[in-house]
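Asks: build me a model:
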Amino acid sequence: MICPHYDAQRCRSCTLIELDDDQQLAGKQRQCVELLGPGIDWLPPVRSAPSGFRNKAKLAVAGTVDHPTLGILDPGGAGVDLRTCPLYPASMQAAFDPLARFITRARLEPYNLATRRGELKNLLVTQSPDGELMVRFVLRSTEALSRIRKHLPSLRDELPALVVATVNVLPEHKAVLEGEREIVLTDTDTLRMRLNGLNLHLRPQSFFQTNTEVAAALYRTGRDWVAEANPRTVWDLYCGVGGFALHVAAPDREVTGIELSAEAIASAEQTAADSGLPGLRFAAGDATDYALSAPHAPDLVIVNPPRRGIGPRLAAWLEGSGVQNVLYSSCNAVSLATDLAAMGSLRPVRGQLLDMFPQTGHYEVAVLLRRI
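Replies: Below you'll find the predicted structure:
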């Protein structure tokens, strides 16, 4: 991939950009094999398009109200404009200039890290497979809310694909993307993510994989592995918006999805209701607490934790639970290896690397564990 921002040293986030696609994929596969050990039947890795694959842009806003920058901040806190970053598809890039003009029109003063003045901190833009957009304005306060409401029709005229717009309030001066409070400005409050014949509903604060095509492949892999095991009861822990749970639902199968985020659970429940899939139940809660307090273990458990992994408590529960099969989807093979070492009775028998994040050292890896 050719990137003028990398070549000009404005952004060096794509740490593997100087390697070709085959070298990147081979290195990631080699790392997986070394970390997870022998005895795993590795399926062919899932490739990603090298560019234009991101469905979400996390844009720090800087500069001035008349000349805002959308991208990242340099070490001194100044804005680096990355509207033409090749990781974003052209259809998403086309939304950035209208959003910059809207910032000027609505007089949304970019937040200045050094002076701690200004209102607009970040723009979070998500695109569905159908090209529809969710735009979230992360503000320090609600001072500009009336101006955003006033000028929103003009933005929608420029961006007909905009279906969900919100204001997220982040009053604290800290290095996070968003706050807890979300104000929906449109009649529609979910973005439809069409995936493998399902219409997943994505709410503003719900997590979804960054690479839609590779996410679809991940869920197909999970669906196939679970179908082969043919469990009667399944738990999907860290279920997010229900991707795995919805894909493995089947007649005469009970599937329970557990996720800490109430927003994500609401998304999953909406998709389940719309789809009419049988045997699905979702609940908001901590995955480990749910497992440890449940009176009975299911036939199969799916875990898709954050980078830190499932941790020693859940790993110990799985080890002693009697669960026959575990599908573990990980974005960090190092923490995955640590968790596997704590579950000696559950042996990884099948694996697949999915190149969710080309140009970087990150990836997704799915492994199927069977009790020995």
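Asks: alpha carbons only for contacts and neighbour counts from here, please
Replies: Fine.
Asks: which helix of this protein spans the most residues?
Replies: helix 212-229 (DSSP state H).
Asks: look up how far residue 123 lies from residue 177.
Replies: Distance from residue 177 to residue 123, counting by Cα to Cα, to the nearest Å: 9 Å.
Asks: er, residue 137 actually
Replies: Going from residue 137 to residue 123 by Cα to Cα gives 5 Å.
Asks: what do you get for residue 145?
Replies: 15 Å.
Asks: between those two, which is the more surrounded one?
Replies: residue 123 (24 against 17; other Cα atoms under 10 Å).
Asks: surely that one is in contact with residue 60?
Replies: Yes - Residue 123 lies in contact with residue 60 (Cα atoms under 8 Å); the separation is 6.5 Å.
Asks: rewinding a little: what is the longest helix of the chain packed up against?
Replies: helix 243-248 (3 or more Cα pairs under 8 Å, 6 or more residues apart in numbering; DSSP states H and E).
Asks: can you give me the offset of the next helix or strand after the helix it packs on from its chain's centre?
Replies: With elements assigned by DSSP states H and E, the helix or strand that comes after helix 243-248 is strand 254-259. In terms of Cα atoms, centre = their mean, to the nearest Å, the centre of strand 254-259 is found 19 Å from the chain centre.
Asks: for comparison, sequence B:
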Amino acid sequence: MQCSYYDAGLCRSCTLLEQPYPDQLADKDARSRSLLDDPTIAWLPPVASAPSGYRNKAKMVVGGTVDAPTLGILDGRGRGVDLRGCALCTPGIQAAMPALAAFVTLAGLAPYDVPARSGELKYVLVTEAPNGELMLRFVLRSEASIPVIRANLDALHRALPRVAVVTANLLPEHKAVVEGDREVVLTTRDTLTMTLGGIDLHLRPQSFFQTNTDIAERLYAQAREWADEIGPRSVWDLYCGVGGFALHLAAPGRSVIGVEASVEAIESARRSAGDLGLTEVRFESGDATRFAMSAGDAPDLVVVNPPRRGIGAELAGHFERSGPRHIVYSSCNPVSLAKDLAMMPSYAVRRARVLDMFPQTLHLEVITLLERR
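Replies: Below is the predicted model:
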């Protein structure tokens, strides 16, 4: 993939850009196999992504001035570097960037100056659904700019008819985070519909969703294929997010429980289950480890899709002592996956597969099927 920003030294986030994509994929597969280090694992062929245009969410730092805003990153001195043409983003997100920059000027939204700690607009977060609809989130220093955004929503919709959800996120603190806790919805709709595998997942502003829509669909399909082979009567989906795994694993006569710390994500998952009429699928808000350790008998199958740190010693130890027959472990960090597996020697990795969720970078997703020995 050719990138003028990379060539000019403006952005070096894509650390593998100079490596041919087939070699990137092969190296990720080899690295994952080496970390798990078990010749008995049946490795499926790695799943390739489109090398560019795959990111369904852009997190753009707003810099520059009201009349000449930048959307991208900050340089070492806190000045805006414009990356609105980033080729990793979906074509729909790329196409929306000029209109978003123009809206910053139209609404008079002063970009936040990090060194001076002045200004209002810190980030613009854009998510594109498979049907082309967009969610826009303006991360603001205070409520002062909300009225002017409301007043110009019609102009925003004229410029970007595909915008379905607009929110203001409030981040008053001066700290290195992307968003604050408070979200103000400015449109009638408050969710973006992400349709994967024929299932509508309702994405709320602060809910996690996989970055690569096509690979996420393949990921859920792989888990469903393994589950259907196993035929569990009961399933837990821990760290379930908006319910991607749980809803794809639902089947007649199969009880599924999804657990997630985010209340917003659980609300989305419940809505999806209701839309589908799934009476044997339910979702609970809470800590995954606490749920597993207090729930009593283990189910036939547990699905875990934890953050990069992995499931950790406490949950791994619980599974080792009293866990289910099978675990599907989907990991965005094979290093923490290997550490967790080392704490569960009673489980053997029967199958594994690398899915390239993040081309041009070292990051990846690996899904494994574990079986108690």
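Asks: sorry, back to before: joint contacts of residue 177 and residue 123 of the first structure?
Replies: Taking Cα atoms under 8 Å, 6 or more residues apart in numbering as the criterion, residue 177 of the first structure and residue 123 both touch 58, 138.
Asks: what ranges do the strands span in the stretch 101-250 of the first structure?
Replies: Remark: strands assigned in the stretch 101-250 of the first structure by DSSP state E, counting those that start in this stretch are 120-127, 133-139, 162-169, 181-184, 191-195, 198-202, 233-237.
Asks: give me the mean deviation of the first one from the second structure.
Replies: It stands for strand 120-127 of the first structure. When the second structure is superposed, strand 120-127 of the first structure averages 0.3 Å from its matched positions, counting by mean Cα distance after the TM-score superposition for the first structure.
Asks: ok, back up a step: what sits in contact with each of residue 123 and residue 60 of the first structure?
Replies: residue 70.
Asks: now residue 334 of the first structure. Nearest residue, chain neighbours left out?
Replies: Distances taken as Cα to Cα, 6 or more residues apart in numbering place residue 35 nearest to residue 334 of the first structure, at 6.8 Å, with adjacent residues excluded.
Asks: ok, now how distant is the one you found from residue 7 of the first structure?
Replies: 33 Å.
Asks: which SS state does residue 35 of the second structure fall under?
Replies: Secondary structure state of residue 35 of the second structure, per DSSP: H, G, I helix; E, B strand; the rest coil, is helix.
Asks: so what's the residue count around it?
Replies: Residue 35 of the second structure has 14 neighbours, counted by other Cα under 10 Å.
Asks: what residues are up against it?
Replies: 334-335, 338.
Asks: okay, the residues you listed in a markdown table with secondary structure, distance to residue 174 of the second structure and neighbour count next?
Replies: Converted to a markdown table, the contacts of residue 35 of the second structure look like this (DSSP: H, G, I helix; E, B strand; the rest coil; distance: Cα to Cα, whole Å; neighbours: other Cα atoms under 10 Å):
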| residue | secondary structure | distance to residue 174 of the second structure | neighbour count |
| --- | --- | --- | --- |
| 334 | helix | 33 | 26 |
| 335 | helix | 32 | 16 |
| 338 | helix | 36 | 17 |
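Asks: relative to residue 113 of the first structure, how far out is residue 174 of the first structure?
Replies: Residue 174 of the first structure is 9 Å from residue 113 of the first structure, by Cα to Cα.
Asks: please say which of the two ends up with more neighbours.
Replies: When residue 174 of the first structure and residue 113 are compared for neighbours, residue 113 comes out ahead with 16 against 9, by other Cα under 10 Å.
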